[in-house]
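Undergrad: Quick one: sequence plus predicted model below, questions after.
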Amino acid sequence: MASAQGVNVFRYSALVAGLVYGFYHQSSITSQAKRAEIDREYHRQEQLIQQAKAEWKKKTSPPEAKTADSGIITDPEDSRFDLEAFLKFKAGETN
């Protein structure tokens, strides 16, 4: 009789341990999924902000000062501005 009680105790202990493990495992999976969703949303918003900044910069920046004929950039604030080419262009323009 003691043997049957030991088996039942073991059985119910295993059942309770399985339920506790299942609950813990499910909660960890759920928290990982929530965290992944939060990260995806954060990166999406980050990309939207970068896109909005680029559009705002494009919208508010002055039009690029290029001459249609020569392709010389006349805006000194432009990173591709070439002073030598600009001066040669202006010297040829006055002749």
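TA: Right, received. Where do you want to start?
Undergrad: only C-alpha atoms for contact and neighbour calcs from this point on.
TA: OK.
Undergrad: Check which helix or strand residue 79 maps to.
TA: Taking DSSP states H and E as the definition, residue 79 sits outside all helices and strands.
Undergrad: Please report the distance of it from residue 64.
TA: 11 Å (C-alpha to C-alpha, to the nearest Å).
Undergrad: more neighbours, those two?
TA: Each of residue 79 and residue 64 has its neighbours counted (other C-alpha atoms under 10 Å); residue 64 has more, 11 against 8.
Undergrad: how far away is the more buried one from residue 13?
TA: 77 Å.
Undergrad: Can you show me the helices along this protein?
TA: 2-60, 83-94 (DSSP state H).
Undergrad: Kindly reformat those as TSV containing distance to residue 75 and mean neighbour count.
TA: As requested, those are exported to TSV (distance: least, C-alpha to C-alpha, whole Å; neighbours: other C-alpha atoms under 10 Å):
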stretch	distance to residue 75	mean neighbour count
helix 2-60	15	11
helix 83-94	9	11
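Undergrad: Second structure for comparison follows:
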Amino acid sequence: MVSPAVNVVRYTALASGIVYGIVHRKTLQERFDKSAAEKEVQQRAHWLEEAKKAWEAQKLQGKSGVVTDPEAPNFDLEALLKSYEK
């Protein structure tokens, strides 16, 4: 037969472990959520910069009428070289 003092220690250790686990998981979840939010902000800032660059490129393309992006479907190397000669 186990003494009552040993049972108290056992159940106290069990309860302490459960409480520690809950608190620790909550702390880790808060860190993860904060990290995910920061990554989302950085991703949106990156998309914004890309959009600004694309907008500037589109504005420049509209002024000269020459497509300077070699991967664009309406890219014309001859027209680009002629625009550089001027």
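TA: Thanks, I have it. What you see is a predicted model; the values in this text were computed from it and never measured.
Undergrad: Now do the same for residue 63 of the first structure: its match in the second structure.
TA: Under the alignment (TM-score structural alignment), residue 63 of the first structure pairs with residue 64 in the second structure.
Undergrad: How about residue 45 of the first structure?
TA: So residue 45 of the first structure corresponds to residue 45, using TM-score structural alignment.
Undergrad: where's that match relative to residue 39 of the second structure, distance?
TA: Taking C-alpha to C-alpha, one finds residue 45 of the second structure at 10 Å from residue 39 of the second structure.
Undergrad: go on, residue 6 of the second structure?
TA: In terms of C-alpha to C-alpha, residue 6 of the second structure sits 49 Å off from residue 39 of the second structure.
Undergrad: ok, now residue 3 of the second structure?
TA: Residue 3 of the second structure is 54 Å from residue 39 of the second structure, by C-alpha to C-alpha.
Undergrad: How about residue 70 of the second structure?
TA: In terms of C-alpha to C-alpha, residue 70 of the second structure sits 32 Å off from residue 39 of the second structure.
Undergrad: repeat for residue 12 of the second structure
TA: In terms of C-alpha to C-alpha, residue 12 of the second structure sits 40 Å off from residue 39 of the second structure.
Undergrad: Same question for residue 76 of the second structure.
TA: 39 Å.
Undergrad: What of residue 52 of the second structure?
TA: In terms of C-alpha to C-alpha, residue 52 of the second structure sits 20 Å off from residue 39 of the second structure.
Undergrad: again with residue 18 of the second structure
TA: Counting by C-alpha to C-alpha, the gap from residue 18 of the second structure to residue 39 of the second structure is 32 Å.
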